[in-house]
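Visitor: no sequence on this one, just coordinates:
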């Protein structure tokens, strides 16, 4: 008899526990919803349960859960504004979400350079962090969601993290790049900004791709049992990205690549798969995806140039894919630290892409110059650049970073002079009588210093592979 009563109590408790209206943990008090669109909102309840949704900006919706108890609606959102809103969801019980802002939402992901918080790493500072943190209380219209950095072997439905208001107490532990990016948008657009941060130091790009997708890569291999999570495909996608899929965003900023540098030739395929699969899963169109070039760093071996080749692959991806951009860090590296301290400049450069491409704020040069073509003379070679409206400059300093070679591809440092009135430099070296090839900043660590007049660094490049690519 006693056992029967206990069993009945357990059954009743189980039913009562299940009979609750739930909203995905991606949604919580203090969140930002994307403005001027139909945002997704979803959750769970009993199967075939009627669910109603009401917002304080005037939307009323009804739906019914499916056989598995999931419900989802699309809610029209107004123009961005700083008025706090609320959402009430009623099913078998009710959920009341408060202090909701309408504005712009961006997802930030990658490895340790995206993870690096405003207060820095041990013995590795972030410049201008003290000023940013001390002024954060003035940016309460910026809201942040930090996803817990955990791997999972299977896809997880719920986000481990909660939305917070940007304050001096909350922002120090948040991604410096993401904050500086978001703060620039906040100042320029004058609407609330939502920043979702899901990154993990040391991870390869494959860790962030859905299992079914990553297995289609040409170089895919089943991970060994000894492989750590940072080298295991899909495990951070499962726990940190999958629960976010569907949360309506404007775009993605991505800072990763160091962990993939030894597979530089394979990296374009990996990133095309990652970007393409994310856009397909989100099912909200061709949103923007902005990457950060890995910064100059020595990596220990002076003969190693795999980081230079990884940067080359990053630029190929950006030039090939639609709505994908890349910002250069060619002037921000540190020979001793893989985490450059000038995160503010990186965040701001990412914002220039977004402000121009996504928000149509014009009037300034937002791209780094790229190599265009060469013109060979008897004992010199001229290099032309594109994506630089007012030309190039070294800001009155001696130009560094150029090397030239003849047919034998033996490179020597080159003297460089800007050609007056042209977007070009003339190169020559006493060691190369008949120059044919050029390299610029094409080392793991370099101090190349050519920029656009707007102050954006020229992307590193080499020309000795162009003939092979053109065949």
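Guide: Perfect, I can see it now. What you see is a predicted model; the values in this text were computed from it and never measured.
Visitor: When you work out contacts or count neighbours from here on, use the C-alpha atoms and nothing else.
Guide: OK.
Visitor: contact partners of stretch 41-56?
Guide: Under the contact criterion Cα atoms under 8 Å, 6 or more residues apart in numbering, stretch 41-56 has outside partners 18-24, 27, 59-75, 85-92, 247.
Visitor: in which helix or strand would I find residue 104?
Guide: Using DSSP states H and E, residue 104 sits in strand 94-110.
Visitor: Does anything pack onto that strand? Which helices or strands?
Guide: For strand 94-110, the elements it packs on are strand 32-34, strand 81-90, strand 193-199, strand 251-255, judged by 3 or more Cα pairs under 8 Å, 6 or more residues apart in numbering; DSSP states H and E.
Visitor: Any buried residues in that strand, and which?
Guide: Across strand 94-110, burial judged by 16 or more other Cα atoms under 10 Å covers 95, 97-110.
Visitor: relative to strand 193-199, how tilted is it?
Guide: For strand 94-110 and strand 193-199, the angle between their directions (axes from the mean of the first three to the mean of the last three Cα atoms, to 10 degrees) works out to 60 degrees.
Visitor: returning to that earlier point: buried among the contacts of stretch 41-56? Make that a PyMOL selection.
Guide: The PyMOL command for the buried members of these (criterion: 16+ other Cα under 10 Å) is given here:
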select buried, resi 19+20+21+22+23+27+64+65+66+69+70+71+72+73+75+85+86+87+89+90+91+92+247
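Visitor: The residue most central in space within the chain and residue 33, how far apart?
Guide: Nearest to the geometric centre of the chain sits residue 254, at 1.8 Å (Cα atoms, centre = their mean). Here the distance between residue 254 and residue 33 works out to 21 Å (Cα to Cα, to the nearest Å).
Visitor: okay, pairing it with this:
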């Protein structure tokens, strides 16, 4: 009996020792990590020493073993961070990368080696291949998506984020191109990548970091903006404001921003009680309609707000129509607690509303209209005439004071739901930290990428800086230099000159041509190129549907300058002029195989004397230069081209690339 007991004790002790050994080999908490930039399906820049980094326990040896070459090593610092470089071969793959410490292992699979480009900017870079339906479409979208079977073209899309301080990491993943995935990629960047892939036959990686309605200063670091002094006041206090904003928003539940019109229609903010006729809105604030609906005493917001108004109706013998000039961006409308309609989803901001209201839901005397408006970004408003009109032609004006209550707010790419119980008076003015705030997008959407090795960058932005052209002349080059300094090398930077568009904002009206001209000042920097879109804009939308040519024109710069292709990269760009009596002779770069005019001839040229009073000019092509004159200007000094919000292209090179807007009055 004693012997059996001893054997049992020995077995028990052995079991404990085995468990201790196993547990010693398995950390209680996983410590080995890489930046999420390094994940399955990623693309690394070919023939380069690329940075790779992550974290683990302190003072640990990390082994990084790429399947194409020899392992490299790193030692974690006191904070557990590690970083090293690995040499990449010529384009190819798929490969694997194994990363390990003494007890843990990470294997990154399906790694391709090729060309990596950063695609950034505002909405014209952000709009996806599917389009923002129904208002903003992409030409031949369905056909392009159906043919998008290119597994060696891969995208990594940065999530929208804003921050007052630089962030080191963000959650992302790489996605291979297929008909199932391509619709979510930037349309301009997709066509850029496709042209490179077709010409080079190597894997192409696109890092997309873009968001609509954003100015260049939001994409620039604090260190560089501080040198300009223009944005010091806006930057001051952002860090403290972010802390206060997080303290407020952390109180509330969150939900993802809808992706479909149906999801928008069914979104729930625990707020439908506000539609009821007998709801007590006595403590609500007030707003005047028509007008902005996204401005509160505690600051501007993007999100959802209820508007309520009591009206008197004396005749309910016939149906009515609710007429609203336009609502930015979408709404749900209730009358006497019953839903009567509304437009949900993207593309309806400028659409006039006309919603039939059945006489059966109306009552003689007091009636209540309740509208939940959702503003997804930028200025939110109700514009134009607002009224109820019956079939007899009787009109009940609805303009004036409405009760208002914020129920949800968009921040950091998601909805924070306040419902009807939150004390909105306690809300801090978190709107001062938004996607327009200087440094905010650089901190959240560019800094986490550094120093991931890129070949270069493509950029489509400028609409949000219209009205500040003189500032943009030095702000935009500062941003380019800022990024290059952060990556520590002068990578190529190719960008789009914004298209003509009739801006409605009084501060922007007839200012876009000045911004287009200001964009050309960045060409003074090395390794830059500007693609004109003067011929492929749309006066009906600020998001021209032809993104195929945008991507193709950007790709021309890369193909010529980085990959040695013998094609013409640019359309005509103003170089200088010669005064010859009453003529001005304009010289261009980007002439290609020669200048040409559209069939109806050259127009949109203007000249001026010393008084700078511009008048339309006659123009002709001679020896691959343009000669301009005006009978009313004896001594011309200045010339400009395509100098309006709604200009059209009349001058091209023979490769079909349009000349860019310019003014010779340069400082």
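Guide: Perfect, I can see it now. Bear in mind that the values here come from a model prediction, so they are computed numbers and not experimental data.
Visitor: if we can go back for a sec, from the contacts of stretch 41-56 of structure 1, which land in helices?
Guide: residue 18 (DSSP state H).
Visitor: mind listing which of the contacts of stretch 41-56 of structure 1 are in strands?
Guide: Secondary structure defined by DSSP state E assigns 22-23, 60-64, 70-75, 85-90 of the contacts of stretch 41-56 of structure 1 to strands.
Visitor: Would you pull up how far the top helix by length along structure 2 lies from the middle of the chain?
Guide: Identified as the longest helix of structure 2 according to DSSP H is helix 2-25. How far helix 2-25 of structure 2 lies from its chain's middle: 61 Å, per Cα atoms, centre = their mean, to the nearest Å.
Visitor: One more: stretch 43-51 of structure 2?
Guide: A distance of 26 Å separates the C-alpha centroid of stretch 43-51 of structure 2 from that of its chain, computed with Cα atoms, centre = their mean.
Visitor: do the same with stretch 515-528 of structure 2
Guide: Distance, centroid of stretch 515-528 of structure 2 to centroid of chain: 21 Å (Cα atoms, centre = their mean).
Visitor: Please work out which residues outside it touch it.
Guide: Residues lying outside stretch 515-528 of structure 2 but in contact with it, judged by Cα under 8 Å, 6+ apart, are 462, 465-470, 472-474, 476-477, 490-495, 497-498, 529-530, 661-663.
Visitor: Which of the residues you listed fall within strands?
Guide: Using DSSP E, 493, 494, 495, 529, 530, 662, 663 are the members of the contacts of stretch 515-528 of structure 2 that sit in strands.
Visitor: I'd say the last one and residue 639 touch.
Guide: Yes - here residue 663 of structure 2 lies in contact with residue 639, judged by Cα atoms under 8 Å, at a distance of 6.0 Å.
Visitor: So for the two, which residue has more residues nearby?
Guide: A direct count of neighbours by other Cα atoms under 10 Å for residue 663 of structure 2 and residue 639 places residue 639 higher, at 25 against 22.
Visitor: Doesn't that one lie inside a helix?
Guide: No - with the criterion set as DSSP: H, G, I helix; E, B strand; the rest coil, the secondary structure at residue 639 of structure 2 is strand rather than a helix.
Visitor: Setting aside sequence neighbours, what's the nearest residue to the aligned partner of residue 44 of structure 1 in structure 2?
Guide: Using TM-score structural alignment as the criterion, the counterpart of residue 44 of structure 1 in structure 2 is residue 55. Closest residue to residue 55 of structure 2 in three dimensions, ignoring its sequence neighbours and counting by Cα to Cα, 6 or more residues apart in numbering: residue 81, at 4.2 Å.
Visitor: Which position in structure 1 pairs with the one you found?
Guide: Using TM-score structural alignment, the equivalent of residue 81 of structure 2 in structure 1 is residue 70.
Visitor: what does residue 128 of structure 2 give?
Guide: Aligned against structure 1 by TM-score structural alignment, residue 128 of structure 2 finds its counterpart in residue 117.
Visitor: residues near its match, how many?
Guide: Neighbourhood size, residue 117 of structure 1 [other Cα under 10 Å]: 22.
Visitor: cool, and the one 3 residues further on?
Guide: Each residue near residue 120 of structure 1 was counted by other Cα under 10 Å, and the total is 20.
Visitor: Next: residue 25 of structure 2.
Guide: The local packing count at residue 25 of structure 2 equals 12, with neighbours defined by other Cα under 10 Å.
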